[in-house]
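# Dropping a prediction and its sequence here:
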Amino acid sequence: MRKSAHSFSFICRSSKLLLILLLCLVNFSQVVSGFKFDLQKLPETLNGPQTSLVRKGYLWNLCSKKFVRIKKPGSRGVDATGTKGKDFTLLKVTSIDGGFLRIQGMDNNLFLCFNKKGKLRIRNRPPRSLPHSCDFSQNLTTLGYHTFKLRDRPDWSVGFKKNGRKLPGFIRPGKNHERCHHFELEIIDLRVRTQPYDFDKLPPGYVFPNERKNKNKQKRRRKIRHKRRKNLRRGRLRGRHLLEKPNGIDR
């Protein structure tokens, strides 16, 4: 009798679980049937206007040891002989679709491009005949330097000589020009920090920006040289000869 009772309870429990599973499946099928996905609207959302990321910064070349500057349109409008913060060295890096980017001068909005022969050239806008001649892919080397290769020709990359003049995009065999195509990208972050500081990673003696501003705003205290004690001492010394009795005569 005990075995039959245990088997009957097991059957009841299993039947309850099966009913619960069936109810869940029915509800899920109703939800899926009500969900509609429009495939026609998908290309419109993907091809619609996309927000691009614009960053400001400086490009430092490893061969010339100086910064890239975009001066004027033409073949002689770019070199790597500038100093930081001067001579058109501030650049604008704009990200575009496909993971590529464009490099422009911040002061004149001129584009850094390649011509058909693989030489650097500054243009007012990307040409219609070569629409991707101003699009670059940013790559990171094992040593931590950045390289900028052309979108249509990955074997062409931006580079400069030791004297700051531009190099052809392709690397000539037998010449050690690979390091001349390496750059350091220094981004200027003008956004306000909203995340909390990680105090474990901050160096000792770090001064926060708010504290720096408050220190500059504080007025310097005037150094007041109190000569009161000295004057009193001098006065006492000077007044003693009046209290003394010269030659024994009382005053």
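In hand now; what should we look at? Numbering: from 1, shown residues only.

# make it CA atoms for all contacts and neighbour counts henceforth
OK.

# and the residue nearest to residue 140 when sequence neighbours are not counted, how many residues sit next to it?
Take residue 140 and drop its neighbours on the chain: the residue closest to it by Cα to Cα, 6 or more residues apart in numbering is residue 146, 4.8 Å away. Burial of residue 146 is recorded as 20 neighbouring residues (other Cα atoms under 10 Å).

# Surely residue 146 and residue 139 touch.
Yes - Residue 146 lies in contact with residue 139 (Cα atoms under 8 Å); the separation is 5.6 Å.

# hey, which strand is longest across this structure?
Among all segments of the chain classified by DSSP state E, the strand with the greatest residue count is strand 54-61.

# Run a quick neighbour tally on residue 5.
Here the neighbour count serves as a burial measure; for residue 5 (other Cα under 10 Å) it reads 9.

# now swap in residue 231 and tell me
Residues near residue 231, counting by other Cα under 10 Å, number 11.

# Just the buried residues of the host helix or strand of it, please?
Residue 231 is part of helix 228-243, with elements assigned from DSSP states H and E. Burial within helix 228-243, assessed by neighbour count using 16 or more other Cα atoms under 10 Å, is assigned to no residue.

# Check which helices and strands that helix is in contact with.
For helix 228-243, there is no helix or strand it packs on, judged by 3 or more Cα pairs under 8 Å, 6 or more residues apart in numbering; DSSP states H and E.

# and the next element down the chain from the top helix by length along the chain?
Secondary structure of the chain per DSSP state H: the longest helix is helix 2-34. Tracing the chain past helix 2-34, the next element assigned as helix or strand by DSSP H and E is helix 42-47.

# Comparison target, given below:
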Amino acid sequence: MTDVDVLTALAEGDRRRARDVAAAGTSLLARALTTYLDHEDAGSVYDQPAAFAAFISGGGNVGLYAAVERALADQYRSLNPLRLADIGCGDGRVIRNALAASGHLPDSLTLIEPSAALLAQAVRDLTPTRAYAGTVQSFLSEVDSGFDLVESTFAMHTIPHDERTEVLTRLRDRTDRLVIVDFDVPDVEHGSPAHLRFLAETYERGLSEYTEDRDLVAGGFLMPVLVGQLAPGASRVTWEQPAAAWRARHKKLVPVAIHYV
């Protein structure tokens, strides 16, 4: 039995079999899934800021986030946006570091974040004009504001495809420029053997990049995200797409800069 067998059982809705197969495995992923399936609860993956913070502060995310901050700083220096908004700002570290690196200070800063706990951290480290604790869908329905630049880093993939298209369409009339940083994934059918192999390899590699914080990152973030996108009835928080699918679906939404990682 392999990690792919575990994920196959999850996708088929057989959690007991998934747990039993995982318990017989020796990989980091198998161990993490065994523990998670034994103690799974219904909370959001963003209910534990410590787990999310540990995840983005370790492994390959260190270099990744540094590159994102440099890219955003370049945008600030180039566009000089006076009215800036960040969708899914998390704990605010990316926009804070990017602003500091660029030396740019917008007249108006809007932070939009569904997790009240993460938004509280962002507000503590920044001084936003508006801090909105909710989804971007709710924000667009409740707040009538325009911006010079709207950015979103690793947040748009948390919105289902059709809703995301609607959000981007509505944003088109609200901003002069929209910058999105998000994930590129293989162009394979969701839940197919190729997709499950990709997930098994990716999550095993991701877990291997952590040591002291591995259990925290696994149980508080990575395993809920993994199980959520496979198990029927689970709380799903990611709808990743290949870069080509992003282009095909949103090619009319210009001017949009999408950075793939």
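Structure's in. What do you need? Worth saying up front: this structure is predicted, and the values here are computed from it rather than measured.

# Could you quantify their similarity as a TM-score?
Once superposed, the chains reach a TM-score of 0.24 (TM-score structural alignment, normalised by the length of the first structure), with 108 aligned residues with a Cα RMSD of 6.5 Å.

# so what does the helix or strand where residue 202 of the second structure lies touch, helix or strand wise?
With the criterion set as DSSP H and E, the secondary-structure element containing residue 202 of the second structure is helix 193-208. Contact partners of helix 193-208 of the second structure among helices and strands, from 3+ Cα pairs under 8 Å, 6+ apart: helix 3-11, helix 28-39.

# Compute the inter-axis angle for that helix and helix 28-39.
When axes from the mean of the first three to the mean of the last three Cα atoms, to 10 degrees is applied, the directions of helix 193-208 of the second structure and helix 28-39 differ by 90 degrees.

# what comes up buried for helix 193-208 of the second structure?
Using 16+ other Cα under 10 Å, the residues of helix 193-208 of the second structure that count as buried are 195-200, 203-204, 206-207.

# Reformat those residues as a markdown table; add distance to residue 245 of the second structure.
Listed next are those as a markdown table, based on distance: Cα to Cα, whole Å:
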| residue | distance to residue 245 of the second structure |
| --- | --- |
| 195 | 16 |
| 196 | 19 |
| 197 | 20 |
| 198 | 18 |
| 199 | 19 |
| 200 | 22 |
| 203 | 22 |
| 204 | 26 |
| 206 | 24 |
| 207 | 28 |
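
# for those residues, which one is nearest residue 100 of the second structure?
Proximity of the buried residues of helix 193-208 of the second structure to residue 100 of the second structure (Cα to Cα) peaks at residue 206, which lies at 29.0 Å.

# quick check, residue 111 of the second structure in a strand?
Yes - Residue 111 of the second structure: assigned to a strand according to DSSP: H, G, I helix; E, B strand; the rest coil.

# That one contacts residue 83, correct?
No - if you go by Cα under 8 Å, residue 111 of the second structure and residue 83 don't touch, sitting 11.4 Å apart.

# Comparing the two, which residue is more hemmed in?
Between residue 111 of the second structure and residue 83, counted using other Cα under 10 Å, residue 111 has the larger neighbour count: 24 against 19.

# what separates that one from residue 35 of the second structure, distance-wise?
In this structure, residue 111 of the second structure and residue 35 of the second structure are 35 Å apart, going by Cα to Cα, to the nearest Å.

# Same check on residue 195 of the second structure?
From residue 195 of the second structure over to residue 35 of the second structure (counting by Cα to Cα), the distance is 23 Å.

# same question, residue 124 of the second structure
Going from residue 124 of the second structure to residue 35 of the second structure by Cα to Cα gives 34 Å.

# okay, those two: which has more neighbours?
The neighbour comparison of residue 124 of the second structure against residue 35 (other Cα under 10 Å) goes to residue 35, with 18 against 11.

# For the longest strand of the first structure, buried residues please.
Within strand 54-61 of the first structure, the residues that count as buried by 16+ other Cα under 10 Å are 56-61.

# which pair in those spans the largest distance?
Top of the distance list for these (Cα to Cα): 56 and 61, 16.7 Å.

# picking that back up, can you name the element that comes right after the helix holding residue 202 of the second structure?
The element immediately downstream of helix 193-208 of the second structure (helix or strand, assigned by DSSP H and E) is helix 214-217.

# And the next helix or strand past that next one?
Where DSSP H and E defines the elements, the next helix or strand beyond helix 214-217 of the second structure is helix 223-228.

# what's the next secondary structure element after that following helix?
Downstream of helix 223-228 of the second structure, the next assigned helix or strand under DSSP H and E is helix 243-250.

# Does anything pack onto that next one? Which helices or strands?
Contacting helix 243-250 of the second structure under the criterion 3+ Cα pairs under 8 Å, 6+ apart is no other helix or strand.

# Tell me what angle the next helix-or-strand element following it forms with helix 243-250.
On the C-terminal side of helix 243-250 of the second structure, the nearest following helix or strand under DSSP H and E is strand 256-260. Counting by the same axes, to 10 degrees, strand 256-260 of the second structure lies at 160 degrees to helix 243-250.

# Buried residues, strand 256-260 of the second structure. List them.
Of all the residues in strand 256-260 of the second structure, those buried under the rule 16+ other Cα under 10 Å are 256, 258.

# elements contacting that strand?
In terms of contacts (3+ Cα pairs under 8 Å, 6+ apart), strand 256-260 of the second structure is packed against strand 178-182.

# by how many degrees do the strand it packs on and strand 256-260 diverge?
Counting by the same axes, to 10 degrees, strand 178-182 of the second structure lies at 10 degrees to strand 256-260.
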